[in-house]
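Engineer: Model the structure of this input:
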Amino acid sequence: MEDCHPSAISDEERAARRAQRAKSRREKLRLRRRRQLLRLFPILIVCLVGVFWSSRSRAEPAREKAGRAVLSTRPLPEAAAPPYSASVSADTIHLDEAFSSEYAVLIDLTNGTILAEKAFDTVISPASMTKILTLLVAAEQVTNLDDTFTLTREITDYCYVNDCSVVGLEIGETVSIRELLYGTILSSGADAALGLAMYVSGSQEAFVEQMNAKLDELGLAETSHFTNCVGLYDKDHFCTVYDMAMILKAAMDNELCREILGARTYETAPTPYHPEGQVLSNWFLRKIEDHIPDDFAVIGAKTGYVAQSGNCAASCGVTASGAEYICVTGNAYSSWRAIYDHVELYKSYCSP
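Structural biologist: Modelled structure (predicted):
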């Protein structure tokens, strides 16, 4: 059996020592907080004085404005309308479920009236219709269409990883800026679009900042925001079909963009990678012209598709009398259905 050694202090004395230590810790904490407050006191005084003078300086102009308001009865000017806009009217047709595409808008550009719509103000993923804005931002800044750009591995890797539609440019292939512009629209080429972004801004990120600045300039920033220049799905990459109609209108007002958006085909120059060049084609324009009346022409278009948006299309049409219309649809179940929906809207609501 082990020997039992009695404790050197009693339980009462042990408790008294614990209490004394606790009291000592509390006193040290109190003194530390007091020192901290003393150090902060001058700063608090300065802040309070600053707040006082700031509130006083704001109050003085307010009193002056109030005094002036008594002397002036002129109404405040109305806010300026966005540079590109269209509005519904009593005659606007609200399409029902019988119309196939989930989203649609048809706009008469002559008077800025929405002729027909279906959820036109609902935010969607614009898919490759995004490239209309890519084209517009690039076209406004490019000064030499014959300048060249050499494709990089960074671009081809991006296109491969994200399964993008491409022109088919190769690493090290040098092409003109004009061909990048056409390739962005006719082939919906992400390689061409990224080449434009790199050429104009040095990076896709910097170029996208310019795209969003353009949306703001067009008065569309409240319901549209882009995160890439090719149309990849992103929860923060969105607009409405109405926004896209206004983007297309702005692009059609640019002479170079209008030419490119209206081209059925374009033949590129030969390169060592494509010795015979390439023939680029706008599939939507070539197919829709077989289904519209002879007195109507579609003079610009761009399609798009990602799983989250279905088949989308934006087009501009003109009658024989010169009246122009913009049509944008979203979430059709096939690319042909998107074409037929545009045909239906143009035939039904656009006067010859």
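Engineer: Please make it C-alpha for all contacts and neighbour counts, starting now.
Structural biologist: Noted.
Engineer: For residue 283, give me its contacts.
Structural biologist: Counting by C-alpha atoms under 8 Å, 6 or more residues apart in numbering, residue 283 makes contact with 186, 264.
Engineer: can you do 10 Å?
Structural biologist: Counting by C-alpha atoms under 10 Å, 6 or more residues apart in numbering, residue 283 touches 186, 187, 264, 265, 301, 302, 303, 335.
Engineer: Correct me if wrong: the fourth one contacts residue 279.
Structural biologist: Which is residue 265. Yes. Using C-alpha atoms under 10 Å, residue 265 is in contact with residue 279, at 6.6 Å.
Engineer: run this one through as well so I can compare:
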Amino acid sequence: MLDVASGEWLYAQNADKPMPPASMSKLMTETLVLEDVAAGKLGWDDKVTVSRYAAKVGGASMGLSEGQRVTVETLFRGMAVRSANDATVALAEYAAGDERTFVARMNAKARKIGLSKQSRFANATGLSSADLKAFSAAASEGETVMTAKDVAKLAMYVVQREPDILNFTREGEARGFGTQVALRTTNEMLPGQRFGTVGNDGLKTGYTAAAGYCFAGSFRLDGRRYVTVVMGTATPKARFDQTRTLLELGLAEGRKLA
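Structural biologist: Down below sits the predicted model:
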């Protein structure tokens, strides 16, 4: 658990061990897209043509079809709210020409912002490389691994530098926007969701068989912002239960959250 303003670690356990982060690695994809939009390299209204790879990638999806044209904003919302892999691949390909080039940018950015050498990105989505072998367009060399500390540092970086991300991640559900399905959040700690917790406004869930259930959370409490990271839990519920416990340990001994 990290205090965003001070950079102080409030609680850490096994936080330097590299592990599969699953879709929490999309925080880096989101960071690069937001920075490209801010720099004028991408526009929210730009239309992106969905490739075969993006449409067929599998896992969490917003139901995109090959050849469909979708705005950058709609794709970003699908990635941030629904953790949609099809939207993530489409954005990576549009931003860099192909996923491999985008992944090189992800790793360069990791070094630039001070993430450890123990963390590396193998693709834009956080999927296991075995899931991508069928796609010639995929970046599928090695596996994405991150330490919990590096996930927290990345989360801190994006909420500080690109706070507009929270306008997307605080959405419990998004309808319309040219999508075929309602985009329901994967973050069940948002207020009003099953494990709703005061102060939560994001940030990123993750799951693969190798990674287990993961969650990087963003919380605004008592006028301060905190990020939390939980990795490798056995069930969807456990990642949120452990996040709540982590918050209570980090904030004050014995404090309970609403």
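Engineer: For the two chains, what TM-score is obtained?
Structural biologist: In this superposition the chains share a TM-score of 0.84, using TM-score structural alignment, normalised by the length of structure 2; 235 aligned residues with a C-alpha RMSD of 2.0 Å.
Engineer: before we move on, the earlier item: looking at residue 265 and residue 279 of structure 1 now, which is surrounded by more residues?
Structural biologist: residue 265 (17 against 14; other C-alpha atoms under 10 Å).
Engineer: The more buried one pairs with which position in structure 2?
Structural biologist: Aligning on TM-score structural alignment places residue 265 of structure 1 opposite residue 173 in structure 2.
Engineer: Quick check, that match in contact with residue 188.
Structural biologist: No. Residue 173 of structure 2 is beyond contact range of residue 188, at 11.3 Å (criterion: C-alpha under 10 Å).
Engineer: okay, and the common contacts of residue 265 and residue 279 of structure 1?
Structural biologist: In contact with both residue 265 of structure 1 and residue 279: 186, 187, using C-alpha under 10 Å, 6+ apart.
Engineer: Can you report how many residues neighbour residue 168 of structure 1?
Structural biologist: Counted with other C-alpha under 10 Å, residue 168 of structure 1 comes out at 16.
Engineer: could you say which helix or strand contains it?
Structural biologist: Per DSSP states H and E, residue 168 of structure 1 falls between elements, in no helix or strand.
Engineer: what residues are up against the counterpart of it in structure 2?
Structural biologist: Here residue 168 of structure 1 is matched to residue 63 in structure 2, going by TM-score structural alignment. By C-alpha under 10 Å, 6+ apart, the contact set of residue 63 of structure 2 is 55, 56, 78, 84, 85, 86, 87, 179, 180, 181, 182, 183.
Engineer: show me where the stretch 101-250 of structure 2 has strands.
Structural biologist: Along the stretch 101-250 of structure 2, counting by DSSP state E, counting those that start in this stretch, strands occupy 173-174, 183-184, 200-208, 212-221, 224-233.
Engineer: Quick check: which of those is nearest to residue 1 of structure 2?
Structural biologist: strand 224-233 (4.5 Å; C-alpha to C-alpha).
Engineer: Can you work out which other helices and strands pack against that closest one?
Structural biologist: On a contact count with 3 or more C-alpha pairs under 10 Å, 6 or more residues apart in numbering; DSSP states H and E, strand 224-233 of structure 2 meets strand 2-3, helix 148-161, strand 200-208, strand 212-221, helix 236-251.
Engineer: Save these as TSV, and put in distance to residue 48 of structure 2 and mean neighbour count too.
Structural biologist: Formatted as TSV, those follow (distance: least, C-alpha to C-alpha, whole Å; neighbours: other C-alpha atoms under 10 Å):
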stretch	distance to residue 48 of structure 2	mean neighbour count
strand 2-3	36	22
helix 148-161	24	22
strand 200-208	23	25
strand 212-221	28	23
helix 236-251	32	18
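Engineer: Kindly reformat those as TSV containing distance to residue 33 of structure 2.
Structural biologist: Shown next, in TSV, are these (distance: least, C-alpha to C-alpha, whole Å):
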stretch	distance to residue 33 of structure 2
strand 2-3	24
helix 148-161	11
strand 200-208	16
strand 212-221	19
helix 236-251	27
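Engineer: Out of these, which gets nearest to residue 70 of structure 2?
Structural biologist: When these are compared for distance to residue 70 of structure 2 using C-alpha to C-alpha, the nearest one is strand 200-208, at 22.4 Å.
Engineer: matching residues in structure 1 for that closest one?
Structural biologist: The aligned range for strand 200-208 of structure 2 is 298-306, by TM-score structural alignment.
Engineer: And for stretch 144-164 of structure 1, what's in contact with it?
Structural biologist: 128, 139, 165-166, 168-181, 188-196, 198-199, 230-232.
Engineer: follow-up on the earlier one: the closest residue to the match of residue 265 of structure 1 other than its chain neighbours: how many residues sit nearby?
Structural biologist: Excluding the flanking residues, the one nearest residue 173 of structure 2 by C-alpha to C-alpha, 6 or more residues apart in numbering is residue 184, at 4.4 Å. Residue 184 of structure 2 has 17 neighbouring residues, counting by other C-alpha under 10 Å.
Engineer: can you check residue 80 of structure 2 too?
Structural biologist: Residue 80 of structure 2 has 31 neighbours, counted by other C-alpha under 10 Å.
Engineer: which position in structure 1 aligns with it?
Structural biologist: Counting by TM-score structural alignment, the partner of residue 80 of structure 2 is residue 185.
Engineer: Can you verify my assumption that that match contacts residue 191?
Structural biologist: No. In this structure, residue 185 of structure 1 is not within contact of residue 191 by C-alpha under 10 Å, at 11.3 Å.
Engineer: Give me the common contacts of these two.
Structural biologist: residue 167.
Engineer: Turn the contacts of residue 283 of structure 1 into CSV, including distance to residue 318 of structure 1.
Structural biologist: CSV is the format used below for these (distance: C-alpha to C-alpha, whole Å):
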residue, distance to residue 318 of structure 1
186, 20
187, 23
264, 16
265, 20
301, 12
302, 16
303, 18
335, 22
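Engineer: Going by distance to residue 114 of structure 1, which of those residues wins?
Structural biologist: Nearest to residue 114 of structure 1 among the contacts of residue 283 of structure 1, with distances taken as C-alpha to C-alpha, is residue 301, at 18.7 Å.
Engineer: Tell me who's in contact with the closest residue to that closest one other than its chain neighbours.
Structural biologist: Among residues not flanking residue 301 of structure 1 along the chain, residue 315 sits closest, at 4.1 Å (C-alpha to C-alpha, 6+ apart). Contacts for residue 315 of structure 1 (C-alpha under 10 Å, 6+ apart) come out as 106, 245, 248-249, 261-262, 284-285, 298-303, 325-329, 339, 342.
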